[in-house]
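Trainee: predicted model and sequence follow; I will ask about them next.
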Amino acid sequence: MTGRQDIDQIVHRLVSLVPPGLADAHKDMRANFRDILAQGLRHLELVTREEFDVQTQVLARTRARVEELEKRVAELEAGVPPQRA
């Protein structure tokens, strides 16, 4: 998910677009923008970069294992004795 800093940067940019005459409303708008953005991002079902990287590593190990097993099955089907690593 997008980090707290990212949300704060977006909120700051949105609040900076509000005309200066509404300075009193800036604090309320900042809180409202932050809540709306955070709620919207939660609904997107995003994952953190760390979670993504972990799953990428799991997938790479799984692919390697599947390739090993496919090779072994092919050897067994061909009647070739399996080679141990």
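Mentor: On my side now, so go ahead. Residues are numbered from 1 along each chain as shown.
Trainee: CA atoms for contacts and neighbours, from now on please.
Mentor: OK.
Trainee: now do the strands in this structure.
Mentor: Ranges of strands in the chain, per DSSP state E: none exist.
Trainee: put this next to the first one:
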Amino acid sequence: MINPKKIEEVARQLSENLPSGLKQFAGEFEERSKQVLQHQLLKLDLVSREEFEVQQHVLLKTREKLEALQHQVNELEKRLLEDK
């Protein structure tokens, strides 16, 4: 789910943008940045794109079913009122 290449890229970009006086710590900073990013991303409640799309489809079908049921209820209520 979490692309390790992207995390490495972000960590590398962070270390490349260190001030010149801190360049000697770039390797250690990059490694620590990767660890922090991975840890924080794992704490997030993320889903894969595929799972999101499946759930989106389920929601669409549920809405369609709900609308059909609501239509049936409306028709039944209408018939009850007409019979009175």
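Mentor: Sure thing, it's come through. This structure is a prediction, so every number in the text was calculated from the model and none was measured.
Trainee: report the TM-score for the pair.
Mentor: TM-score for the superposed chains, counting by TM-score structural alignment, normalised by the length of the second structure: 0.72, backed by 78 aligned residues with a Cα RMSD of 2.4 Å.
Trainee: nearest residue to the residue most central in space within the first structure in space, please, no chain neighbours.
Mentor: Against the mean C-alpha coordinate of the first structure, by Cα atoms, centre = their mean, the closest residue is Val47 at 2.9 Å. Spatial nearest neighbour of Val47 of the first structure, excluding adjacent residues (Cα to Cα, 6 or more residues apart in numbering): Met1 at 5.0 Å.
Trainee: quick one: the one you found from Asp8 of the first structure, how far?
Mentor: 14 Å (Cα to Cα, to the nearest Å).
Trainee: neighbour-wise, which of these two wins?
Mentor: Shown here are Met1 of the first structure and Asp8; by other Cα atoms under 10 Å, Asp8 has more neighbours (17 against 14).
Trainee: tell me where the second structure has helices.
Mentor: 4-16, 26-43, 49-83 (DSSP state H).
Trainee: any buried residues in the longest one, and which?
Mentor: Neighbour-count burial for helix 49-83 of the second structure, with 16 or more other Cα atoms under 10 Å as criterion, is recorded at no position.
Trainee: ok, now the shortest one?
Mentor: Judged by neighbour count (16+ other Cα under 10 Å), helix 4-16 of the second structure contains these buried residues: Ile7, Glu8, Val10, Ala11, Arg12, Ser15.
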